[in-house]
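Colleague: Whatever this is, show me its structure:
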Amino acid sequence: MKTRFFTLAFVLFTIISFGQNQLKATNTVQQKQISENAIYQLFPTDNYWTFIKLDTRNGKMWQVHFTISDDGYQGELILNSSSLLMSDEVEVKGRFTLYKTNNMYNFILLDQINGKTYQVQWNSDKEKRFVSRI
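Modeller: Next comes the predicted model:
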């Protein structure tokens, strides 16, 4: 009797565990498909309150700040308001992506179609924010 109980418990536990793993894998695949086809993506910085929002079609970017207090800054600051594409190039979702560097204020922006790279520096001080071709 004890053997049957433990066998049944083991089988039920295995079935439940397998079902949860399959659900997690499906959600991960769905999230990856959404992010690959997304026009806008958020990239975290090492600053808890700051993200970079990227238009993946044309390289336009904004610094996004959030707060949980009434006296903190919340909003978007422009990093790059101009398209990085030539006038004859077509916008494609997912064309641009950001990569972190070891410097918390700097990212590398990659055009995944033609391979052009840009240094992106975010900062609260307007004079210290820029996007520059490498």
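
Colleague: C-alpha only now, for contacts and for neighbours.
Modeller: Fine.

Colleague: From the chain's centroid, how far away is stretch 68-81?
Modeller: 18 Å (C-alpha atoms, centre = their mean, to the nearest Å).

Colleague: How about residues contacting that stretch?
Modeller: Stretch 68-81 is contacted from outside by 59-67, 120, 122, 129-131, using C-alpha atoms under 8 Å, 6 or more residues apart in numbering.

Colleague: Produce a ChimeraX select command limited to the buried residues of these.
Modeller: The buried residues among the contacts of stretch 68-81 can be selected in ChimeraX (16 or more other C-alpha atoms under 10 Å) with this line:
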select :59,60,61,62,63,64,65,120,122,129,130,131
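
Colleague: Secondary structure for the contacts of stretch 68-81 - can I get that in a markdown table?
Modeller: A markdown table is the format used below for these (DSSP: H, G, I helix; E, B strand; the rest coil):
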| residue | secondary structure |
| --- | --- |
| 59 | coil |
| 60 | coil |
| 61 | strand |
| 62 | strand |
| 63 | strand |
| 64 | strand |
| 65 | strand |
| 66 | coil |
| 67 | coil |
| 120 | strand |
| 122 | coil |
| 129 | coil |
| 130 | strand |
| 131 | strand |
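
Colleague: to compare against the first, here's another:
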Amino acid sequence: MKKVFIFVFIAIIFSIFVFAETKKIASNQEAIVPYRLFKTTNMWNFIQLETATGRMWQIQYDIKGDSRGSVVINDKNLAENKKSIVGRFTLHSTDNMWTFILLDQIDGDTWQVQWSFEESERFIIPINSFGY
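Modeller: Purely as a prediction, here's the structure:
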């Protein structure tokens, strides 16, 4: 009987560890902050977003220190003719590692955002309505 009890106890403990999940810290898109960092699938690069204007920079870090820095993805104020509100813009990743969707959370406007190591391949373009 004692062996059965020990076996059941070990089985319960084992199942707790097997089904335990590692908590991921999720980006809270409702946070009202002037700047946010968004992870890319490249371990060395992030996108920094100014949430009131839609301005973006590609941020690169490096362990050895030779490749740290930032480059502009978008320097245009996308809220120029609108009310500039902290938290207005947010980014959503896509299945394409180079592409994000920028969302104006107030008006619903969207842009395709492309980050890249090559300047000529970094851009932002509006996603227009199909007019349905």
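
Colleague: re the thing from before, reformat the contacts of stretch 68-81 of structure 1 as a markdown table; add distance to residue 24 of structure 1.
Modeller: Formatted as a markdown table, the contacts of stretch 68-81 of structure 1 follow (distance: C-alpha to C-alpha, whole Å):
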| residue | distance to residue 24 of structure 1 |
| --- | --- |
| 59 | 32 |
| 60 | 33 |
| 61 | 31 |
| 62 | 32 |
| 63 | 31 |
| 64 | 29 |
| 65 | 30 |
| 66 | 29 |
| 67 | 30 |
| 120 | 34 |
| 122 | 34 |
| 129 | 39 |
| 130 | 39 |
| 131 | 37 |
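
Colleague: which one of the contacts of stretch 68-81 of structure 1 is nearest residue 87 of structure 1?
Modeller: residue 59 (13.7 Å; C-alpha to C-alpha).

Colleague: what residue of structure 2 takes the place of that closest one?
Modeller: Under the alignment (TM-score structural alignment), residue 59 of structure 1 pairs with residue 54 in structure 2.

Colleague: So its match sits against residue 78, correct?
Modeller: Yes - using C-alpha atoms under 8 Å, residue 54 of structure 2 and residue 78 qualify as a contacting pair, with a distance of 5.6 Å.

Colleague: mind listing the strands for structure 2?
Modeller: Using DSSP state E, the strands of structure 2 run over residues 35-39, 45-50, 56-60, 69-74, 89-93, 99-104, 110-114, 123-127.

Colleague: once the two are aligned, what's the mean deviation for the third one against structure 1?
Modeller: Superposing on structure 1 and averaging over aligned pairs (mean C-alpha distance after the TM-score superposition for structure 1), strand 56-60 of structure 2 comes out at 0.2 Å.

Colleague: so how far is residue 5 of structure 2 from the residue nearest in space to the middle of structure 2?
Modeller: Closest residue to the average C-alpha location of structure 2: residue 38 at 3.0 Å, with C-alpha atoms, centre = their mean. Applying C-alpha to C-alpha, to the nearest Å, the value for residue 38 of structure 2 to residue 5 of structure 2 is 49 Å.

Colleague: Alright, I will stop here.
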